[in-house]
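Engineer: okay, here's the prediction I keep looking at, along with the sequence it came from:
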Amino acid sequence: MDILTTCILLFIVPGIAARYPRSAEGELRHFLLNQENYSPRDRPVLNASDTVVVGLKVQFYAMLDLNEKDQILTTASWLTMTWTDERMSWDPSNFSGVDLIHMYVDEIWTPKIFLSNSLSEKALGIVNSEGSILLTSNGHVQLGTAVVQSTQCPIIITYFPFDTQHCPFSYLPDNLLAHQVYFYIVQPGQTHSLVSNQWDLLNVTVVNWVSQHEEFIKGRHVDNYSLGLVCVHLQRDPTYYLTALLLPSTCLCVMAFVTFLAPPDSGERISLGVSMVLGLTVFQLLIVDTLPSSSKTPPIIGNYLTATFILACLAVPFSLANISIAYGDSRLWVLKYSLCRNILLEILPKMFCMPTYRDRVHSVLIVVKPKPLFNKMDEVITLSTSEGTPKKNHEAPLPPTPLPPPSPGRQTEKLSASEKAQLEARTVALVMDRLFLILFIIAFFAVTVFVIMLFKQDLGRTEESC
């Protein structure tokens, strides 16, 4: 068996190999990778003083997630890096006209790009080891690789839900000085596919600069490093928050004020106001769960909901105060003063289109006034001569004679002191209800206008630098 195996290895295998000669691309690959003193670890320059210029183009094609609470943006992008390798050039005529060849990342020199604000463990190796490299005959190298990146994106939620976020991607070469590798980022094209259900892409900006680091390496005072920054500008779609948060909370706040229109003797008045307060509390919890907790500036919408919550809460004790006034047994001390009495019982009711105290007294007297007296009908008693029994003969009644209406002086005298106090208290309570309703509505509109003015300050601020 050993002799047979030896014969196969010596005669059959070389014969088979001879039947399939190496292709032109294989010859070219063998020529490029087996050059004398070639190493993929050396910079791709023939002169050590030359600088390798590396260009990076970041093309975003999907936004997977934006975690606002943890301030993490996850995107899928395609990275394209270009540079020139002076050691990887050839004459196409010597290799059957082949002027383009595919290489692998680990076969030739590739720049090590570092994403400084990445939260992934592969921040230093964002280039896939199985990425595709296109090499042309003049030494031009193009590397393309797909990358899923999780980066830190500082979320500023001051103008939530009408906010615009600016998420940076900071790229720089790993431990390579600017005179060795000059790194710059190319402005990407249109990225219309970078959309989500909640965010719209406004723009992608690029900034390149050279940074100086003092005493970064011992014995060297100043070292320059080339950096590149890609900034993604996102704008939130506020439709969901307007319909699911702002509109219901505003309606609940207004409903809390409408409770002042209910009469004091309504049993559902306080329960309705408390229900509105509980509903606003639920919306406050939704805001807390949505927004990042580490934000330095609180959102304007949070202040708006807090203000409406306070107004709705204040409506409950004011309603209780009015109910206690309406059902008080003793006369209100403020009515002892003629000026206050005139304002609360006569002037304000007329302004609010309500019955005054005099109108209420008059209406009460009309209800309890005794019925007018009528003249008695004359009865003529005739004796029936035939039967001998008495019989009543009713004639047509005369028209009634009504009593004259009582004068106002005599009307008030017919009400007791407790009844007068109750009418006064009810009139004051209804007046205070209308007054509180107007004051709360004015306060609500003042808060709304102030919030709108704060939101208008953010208009046109879509191109902020990262």
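Structural biologist: Perfect, I can see it now.

Engineer: make it CA atoms for all contacts and neighbour counts henceforth
Structural biologist: Noted.

Engineer: relative to residue 317, how far out is residue 422?
Structural biologist: Distance, residue 422 to residue 317, by Cα to Cα, to the nearest Å: 21 Å.

Engineer: of the two, give the one with the bigger neighbour count.
Structural biologist: Neighbours per residue (other Cα atoms under 10 Å) separate residue 422 from residue 317, with residue 422 holding more: 19 against 13.

Engineer: how much space between that one and residue 361?
Structural biologist: From residue 422 across to residue 361, the span is 11 Å (Cα to Cα).

Engineer: off-centre distance for stretch 279-289?
Structural biologist: Mean C-alpha position of stretch 279-289 versus that of the full chain (Cα atoms, centre = their mean, to the nearest Å) differs by 13 Å.

Engineer: what does that stretch contact?
Structural biologist: 245, 249, 252, 253, 302, 305, 306, 309 (Cα atoms under 8 Å, 6 or more residues apart in numbering).

Engineer: mind listing what's buried in that stretch?
Structural biologist: Buried positions in stretch 279-289, judged by neighbour count with 16 or more other Cα atoms under 10 Å: 280, 283, 284.

Engineer: could you dump those to a markdown table with secondary structure and distance to residue 383?
Structural biologist: Below are the buried residues of stretch 279-289 laid out as a markdown table (DSSP: H, G, I helix; E, B strand; the rest coil; distance: Cα to Cα, whole Å):
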| residue | secondary structure | distance to residue 383 |
| --- | --- | --- |
| 280 | helix | 86 |
| 283 | helix | 90 |
| 284 | helix | 92 |
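
Engineer: with distance to residue 45 added, can I get those in TSV?
Structural biologist: Putting the buried residues of stretch 279-289 into TSV (distance: Cα to Cα, whole Å) gives the following:
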residue	distance to residue 45
280	68
283	63
284	62
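
Engineer: comparison target, given below:
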Amino acid sequence: MNAVNNLYNELFIKRAYNRYVTPIYQKSSGEWQCKFDGVDNIFVASEALWIPDTQIGNARTLDSVKAEAVKVVQIFSNGTVYFPVFYYAEVACPIIINTFPFDKQICPIMVMSLAFDASHAKVIARGVLKTDERDDHGNGEWDVTNITTINVNQGGSEYIGYVLSIRRVPNFYVYVIALPCFILTALSVVGMFWTPNIKKEQLVKLTIGLTSLVSMTVLLDMLSDAIPKTSVFPLLGIYVVVCVGITSISSVIITLHCLPNPKMKEEKLPTKCKLSEPVVKPDLLLKLNETI
């Protein structure tokens, strides 16, 4: 413990370190460890150090996670300072929705210093995820497939970027929009053309098609809320419009083309035969009486 206190006094008191002016003075690793009984690193409050203002440059929203907590930095014997910073950031990325919801996007996250140029602050990208670690990263809607880094030096300023390759998980859109749309279209077409379109059943068949169209408007409303408003029409939108078109054409065919009602066949009633009583003439009766 005394070695740590001596090291702290050496770094921040004896040298009259000013955190507003310069970074911490670096000493060689061997000299530090020998002089302070092999102490490799110490922890100090972040307020005691000069910390560059590196942050995410293309973030729409940038909030520090647990900003009220005490921030601690770790100083190593070779002069390296480890200062983890956690942010919640919303980054605006260019998006291509031609194959939505089976689309893949590339989203760069740029890290830069707003106050210092390349001669005062050098930014280096490290800590890229390994291939076997990327399966655990995502939010249920997106899967991270790859992460690469880029270094850009522009206008005397140097900044880095983490380029995220992400793939959309299409399960929600398939089960909630695509599959119900297919079922409604198939049932409406089968229901309208299963039997001959006679005039007596025309209104019933037309009701099936119109009901399916009304149901598809709910799916269209869900689709319009799910996709961004761009000039490119997505694949799922084309699919839903085709389903609506098939049902609409079927309804028009039912309306314009119908068969006349079949004529009722007259049933022949069976004839009833009555047995008539024998008629005996009077003169025949007289002859019979005389004979007797």
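Structural biologist: Noted; the coordinates are in hand. Just so it is clear, the model here is predicted, and its values are computed rather than measured.

Engineer: about what we covered before: now, the most widely separated pair of the contacts of stretch 279-289 of the first structure?
Structural biologist: The largest separation in the contacts of stretch 279-289 of the first structure, counting by Cα to Cα, is between 252 and 302 at 15.7 Å.

Engineer: more neighbours, these two?
Structural biologist: Set residue 252 of the first structure next to residue 302 and count neighbours by other Cα under 10 Å: residue 252 wins out with 21 against 18.

Engineer: where does the more buried one land in three-state SS?
Structural biologist: helix (DSSP: H, G, I helix; E, B strand; the rest coil).

Engineer: which non-adjacent residue is nearest it?
Structural biologist: Using Cα to Cα, 6 or more residues apart in numbering and skipping the chain neighbours, the partner closest in space to residue 252 of the first structure is residue 276 (5.5 Å).

Engineer: residues in contact with stretch 226-235 of the second structure?
Structural biologist: Contacts of stretch 226-235 of the second structure (Cα under 8 Å, 6+ apart): 97, 98, 99, 100, 101.

Engineer: keep only those of those residues that are in helices.
Structural biologist: Residues of the contacts of stretch 226-235 of the second structure located in helices (DSSP state H): none.

Engineer: could you export these as CSV, including neighbour count?
Structural biologist: Converted to CSV, those look like this (neighbours: other Cα atoms under 10 Å):
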residue, neighbour count
97, 20
98, 15
99, 14
100, 17
101, 21
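
Engineer: widest-spaced pair of these?
Structural biologist: Top of the distance list for the contacts of stretch 226-235 of the second structure (Cα to Cα): 98 and 101, 8.7 Å.

Engineer: residue contacts, residue 165 of the first structure?
Structural biologist: 155, 156, 233, 234, 235.

Engineer: and these as CSV, adding neighbour count, distance to residue 31 of the first structure and secondary structure?
Structural biologist: Converted to CSV, the contacts of residue 165 of the first structure look like this (neighbours: other Cα atoms under 10 Å; distance: Cα to Cα, whole Å; DSSP: H, G, I helix; E, B strand; the rest coil):
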residue, neighbour count, distance to residue 31 of the first structure, secondary structure
155, 23, 52, coil
156, 21, 55, coil
233, 22, 47, strand
234, 21, 49, strand
235, 18, 52, strand
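
Engineer: same check for the residues you listed, but in the second structure.
Structural biologist: Checked against the second structure using both residues aligned by TM-score structural alignment, their matches' Cα atoms under 8 Å, the contacts of residue 165 of the first structure keep these contacts: 155, 156, 233, 234, 235.

Engineer: which non-adjacent residue is nearest the aligned partner of residue 98 of the first structure in the second structure?
Structural biologist: Taking TM-score structural alignment for the superposition, residue 98 of the first structure sits opposite residue 39 in the second structure. In space, residue 39 of the second structure comes closest to residue 33 once its chain neighbours are excluded; the distance is 5.4 Å by Cα to Cα, 6+ apart.

Engineer: also residue 32 of the first structure?
Structural biologist: Nearest residue to residue 32 of the first structure, sequence neighbours excluded (Cα to Cα, 6+ apart): residue 88, at 6.4 Å.

Engineer: in what helix or strand does the one you found lie?
Structural biologist: Following DSSP states H and E, there is no helix or strand that holds residue 88 of the first structure.

Engineer: my read: it touches residue 137, true?
Structural biologist: Yes. In this structure residue 88 of the first structure lies within contact range of residue 137 using Cα atoms under 8 Å: 7.5 Å.

Engineer: who's more crowded, those two?
Structural biologist: The neighbour count for residue 88 of the first structure versus residue 137, taken as other Cα under 10 Å, is higher for residue 88 (21 against 16).

Engineer: top of the contacts of stretch 279-289 of the first structure by neighbour count?
Structural biologist: residue 253 (27 neighbours).
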